[in-house]
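1. Have a look at this fold, sequence not included:
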């Protein structure tokens, strides 16, 4: 530097935004990250831009955790403009102005959860998703969305992979058909307790659909064939189905298109008999977990078929199976080499001595769990599963 030249003072505030982004991303202390934006408005903008996820608890939560009101929520959405994941779970009274603000995230938004937003109209949902064409997950459990609203969602968000619409009473097969028509990358659909869904809307579903929950829906025989039509299912929940129209129509599951199934939930399907069990046991050789809680019409032929054919079975739920007998338990014991957990309780024809013989024969390699299975997680029907415990 020549004599007489002046040195321009520099400081951290002269760093370009790219450097400030790198600094913020490398902060591993939550206190430092939270106080980063207190330095100046420019640093606050950097902090806001780095925020990719926002979860707002609605008014149904405890007052200590609830931050929901329209003014606060609007300010939050204005502040964080680069969100990829947004959850407004339980915000029951969402004004259209708030849902319109979701549009501003455009193609950046990937995940949207509006569970329990019970007063939101179809028009409100259409405002929220109209510009979010790259959404891959949307959850609308316990909402008042109708078939028209779901049609708008499907048409606007063709990249959807995971959809949850459980307890949406206004959804029928017409709305499901919209999803199958427009969303060709679907891999998971949760539509349990949708009483107007018979299953026929799933006809022609993509092969990418591997996880399907239609528990407590009014499935018809044609609907059973519809949900299997894609041929890619690995997880299927049809629990709570009690009506039978034409005999053991659930036997369709073992007729070929369900050959990839690894997890099957028949909990409280009280009309399931031996014929259904035998067809499925032969037709679904990859089954690893089978929930038969409350299926008290299964007799020895069914249990014997499980033992003879389900060589990959690792977890079996037989609570409250009143016709499970000692020979049936023996068939499972001798025929399922990979079985590691047996959920068994309130089976009146199985004495404790039989369970001890079961343990001893398998040299302690089987855990006998007497607890009931009261509900299921999206990808597991075992109460010992960490994901299950986290959600319930």
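-> Received it, and whenever you're ready, just let me know what you need. Bear in mind that the values here come from a model prediction, so they are computed numbers and not experimental data.

2. C-alpha from now on. contacts and neighbour counts both.
-> OK.

3. which residue ranges form the strands in the stretch 151-300 of the chain?
-> Remark: strands assigned in the stretch 151-300 of the chain by DSSP state E, counting those that start in this stretch are 162-164, 188-190, 211-213, 235-237, 263-265, 289-291.

4. Dump those into a markdown table; add mean neighbour count and distance to residue 114 as well.
-> Converted to a markdown table, the strands of the stretch 151-300 of the chain look like this (neighbours: other C-alpha atoms under 10 Å; distance: least, C-alpha to C-alpha, whole Å):
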| stretch | mean neighbour count | distance to residue 114 |
| --- | --- | --- |
| strand 162-164 | 21 | 10 |
| strand 188-190 | 22 | 14 |
| strand 211-213 | 23 | 19 |
| strand 235-237 | 24 | 23 |
| strand 263-265 | 23 | 27 |
| strand 289-291 | 23 | 30 |
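
5. can you put these in TSV and add distance to residue 335?
-> Putting these into TSV (distance: least, C-alpha to C-alpha, whole Å) gives the following:
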stretch	distance to residue 335
strand 162-164	36
strand 188-190	32
strand 211-213	27
strand 235-237	23
strand 263-265	19
strand 289-291	15
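
6. which stretch among these comes nearest residue 125?
-> strand 162-164 (14.2 Å; C-alpha to C-alpha).

7. what about the closest one, distance to the chain center?
-> From the chain centre to the centre of strand 162-164 is a distance of 7 Å (C-alpha atoms, centre = their mean, to the nearest Å).

8. other SSEs contacting it?
-> Applying 3 or more C-alpha pairs under 8 Å, 6 or more residues apart in numbering; DSSP states H and E, we find strand 162-164 packed against strand 137-139, strand 188-190.

9. So what touches the one helix or strand residue 356 maps to?
-> Using DSSP states H and E, residue 356 sits in helix 352-361. Outside of helix 352-361, the residues within contact range by C-alpha atoms under 8 Å, 6 or more residues apart in numbering are 326, 330, 333, 365-368.

10. Tell me how far residue 260 lies from residue 238.
-> Distance of residue 260 to residue 238, computed by C-alpha to C-alpha, to the nearest Å: 16 Å.

11. more crowded one of the two?
-> Using other C-alpha atoms under 10 Å, the more surrounded residue of residue 260 and residue 238 is residue 238, with 22 against 18.

12. Find the residue closest to the more buried one in space, skipping its chain neighbours.
-> Nearest non-adjacent residue to residue 238, counting by C-alpha to C-alpha, 6 or more residues apart in numbering: residue 215, 4.4 Å away.

13. repeat for residue 191
-> Spatial nearest neighbour of residue 191, chain neighbours left out: residue 166 (4.4 Å); criterion: C-alpha to C-alpha, 6+ apart.

14. Pull the contacting residues for that neighbour.
-> Listed by C-alpha under 8 Å, 6+ apart, the contact set of residue 166 reads 140-142, 190-194.

15. on that earlier part again, pull the most distant pair out of the contacts of helix 352-361.
-> 326 and 365 (19.3 Å).

16. One more to weigh against that first structure:
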């Protein structure tokens, strides 16, 4: 791989600057001297920072490949500016698709060559790829050291040793995704002791992680800001309390379906992590109004809360939360059967910054609680809200700023659809299900024929 000649760093991270090659410049100079009235200019006369901007403005994977095939110099530009190596994603990526024909040895060689070629990769995703061998360790000294985000999602068959073999070459890691992997407390300990500056860790559905592993992570990585422990069935209040005490700067935590988390753990979390902005508690059946009261008391900066399918909390607890946490922007109440129009009205009254509300499967909501809701509301999800009425849909549409709307049920009729078409001028996405009561008049109101809608649903 050729080296870049200049070392002038630019302010936007595109790397060093270099003009066109010396040989090309000399040839053009001679031509310009022979024809003083004719100056030869081309895109290759642009400095590297401009070519880098051109490269970053490309939209499709094939365009990135074509860019590097123009000439050797442009290949260097590509190598220097390519920042992402992901799996099965076209944008800004090179694709490594899993295939049963590729051996672990071959895959390890291919991966090493790519990491050696692209020295400035910051985002590396190797989700569900073939096994790796020790060959990667022998080549790691030649890798670039700028990788900050590493995803090893879905590595079911990887042992702790294999996982550590992959993330060990990247000293600047700040974010790691290990969701749905078989990492154990031992592997988490290796990770925590190697990367004290970690800020984000995704351990969702890591069934082998226990309180012990979480405690080691918390004690070694005090700078953690985001932690996803969703579906980690072996995590309890004990581990959560240690995490809260050691990581006071925590801003986002996902505890969805953590069946062993109760009010005791949430009270400790709220007490020590006052700067929390996002809390996901969906499916936590050990949570009651006490948890909401603790969050309301200590976490006034809360912006997003997911209480989906939490059956042991009530409207009283929700009201306490919304009165204190007035900065709430997104609230998910999907599946909370205790929610009524009264709670919706109180929520919308207290939270003037709210822009997203989920009330799917809330069977006691008719929609009239949306009367007078804030103009900031842009997203409403109300699927399987069986008591939703046409009048309720009119109240939702009357907001005026709705951009994303999902509805389902008999109340979705011609009158409701026509009201939506007139009352939601900013609408970008309308998802309708079970629309037997919508006829040609309704479809015309939103410029969509019934056949077109059915085709969209099928896709």
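-> Arrived safely, thanks for sending. Keep in mind the model is a prediction, meaning the values are calculated, not measured.

17. that older thread, contact partners for the residue mapped onto the residue nearest to residue 238 of structure 1 from structure 2?
-> Counting by TM-score structural alignment, residue 215 of structure 1 corresponds to residue 256 in structure 2. By C-alpha under 8 Å, 6+ apart, the residues touching residue 256 of structure 2 are 229-231, 280-284.

18. for residue 343 of structure 2, same thing?
-> Neighbouring residues of residue 343 of structure 2 by C-alpha under 8 Å, 6+ apart: 315, 318-319, 369.

19. What residue in structure 1 is paired with it?
-> Using TM-score structural alignment, residue 343 of structure 2 pairs with residue 302 in structure 1.

20. Find the helix or strand that that match is a member of.
-> Using DSSP H and E, residue 302 of structure 1 maps to helix 300-309.

21. just checking, what packs against the helix or strand following that helix?
-> Heading C-terminal from helix 300-309 of structure 1, the first helix or strand you meet, by DSSP H and E, is strand 315-317. Here strand 315-317 of structure 1 touches strand 289-291, strand 341-343, going by 3+ C-alpha pairs under 8 Å, 6+ apart.

22. equivalent range in structure 2 for the first one?
-> Same thing as strand 289-291 of structure 1. Using TM-score structural alignment, strand 289-291 of structure 1 pairs with 330-332 in structure 2.

23. And the contacts of that stretch?
-> Residues from elsewhere that reach stretch 330-332 of structure 2 (C-alpha under 8 Å, 6+ apart): 303-308, 354-359.

24. And residue 158 of structure 1, how close does it get to residue 293 of structure 1?
-> In terms of C-alpha to C-alpha, residue 158 of structure 1 sits 37 Å off from residue 293 of structure 1.

25. Of these two, which one has the most company?
-> Neighbour count, other C-alpha under 10 Å: between residue 158 of structure 1 and residue 293, residue 293 has more, with 25 against 20.

26. Next step: the contacts of residue 256 of structure 2 restricted to helices.
-> Using DSSP state H to define helices, no part of the contacts of residue 256 of structure 2 is located there.

27. and which of the residues you listed is nearest to residue 431 of structure 2?
-> residue 282 (23.1 Å).

28. Tell me who's in contact with whatever residue of structure 1 lines up with the closest one.
-> Matched by TM-score structural alignment, residue 282 of structure 2 corresponds to residue 239 in structure 1. Neighbour list for residue 239 of structure 1: 214-216, 265-269 [criterion: C-alpha under 8 Å, 6+ apart].

29. try it again with 6 Å
-> Contacts for residue 239 of structure 1 (C-alpha atoms under 6 Å, 6 or more residues apart in numbering) come out as 215, 265-269.

30. Also residue 133 of structure 1?
-> So residue 133 of structure 1 contacts 107, 156-157 (C-alpha under 6 Å, 6+ apart).

31. try residue 356 of structure 2
-> By C-alpha under 6 Å, 6+ apart, the residues touching residue 356 of structure 2 are 330, 377, 379-380.

32. So what's the residue count around the residue nearest to residue 270 of structure 2 when sequence neighbours are not counted?
-> Distances taken as C-alpha to C-alpha, 6+ apart put residue 295 closest to residue 270 of structure 2, at 5.3 Å, once the chain neighbours are dropped. With neighbours defined by other C-alpha under 10 Å, the count for residue 295 of structure 2 comes to 27.

33. Tell me the counterpart of residue 295 of structure 2 in structure 1.
-> Checking TM-score structural alignment: residue 295 of structure 2 goes with residue 254.

34. isn't that match right up against residue 282?
-> No: no contact is recorded between residue 254 of structure 1 and residue 282 when judged using C-alpha atoms under 6 Å, the distance being 7.0 Å.

35. overlap in contacts of these two?
-> Common neighbours of residue 254 of structure 1 and residue 282 (C-alpha under 6 Å, 6+ apart) do not exist.

36. From residue 93 of structure 1, how far out is residue 294 of structure 1?
-> Distance, residue 294 of structure 1 to residue 93 of structure 1, by C-alpha to C-alpha: 39 Å.

37. And the two? Which one has more around it.
-> Counting neighbours by other C-alpha under 10 Å for residue 294 of structure 1 and for residue 93 shows that residue 294 has the greater number, 23 against 16.

38. Which residues are in contact with that one?
-> Residues near residue 294 of structure 1 by C-alpha under 6 Å, 6+ apart: 268, 320-321.

39. Highest neighbour count among those residues?
-> Using other C-alpha under 10 Å as the neighbour criterion, residue 321 leads these with 25 neighbours.

40. Contacts only, for that one.
-> The contact partners of residue 321 of structure 1, by C-alpha under 6 Å, 6+ apart, come to 294-296, 347.

41. corresponding residue for it in structure 2?
-> Correspondence of residue 321 of structure 1 to structure 2, assessed by TM-score structural alignment: residue 362.

42. Skip the chain neighbours and tell me the closest residue to that match.
-> Leaving aside its sequence neighbours, residue 362 of structure 2 sits nearest to residue 337 (C-alpha to C-alpha, 6+ apart; 4.9 Å).
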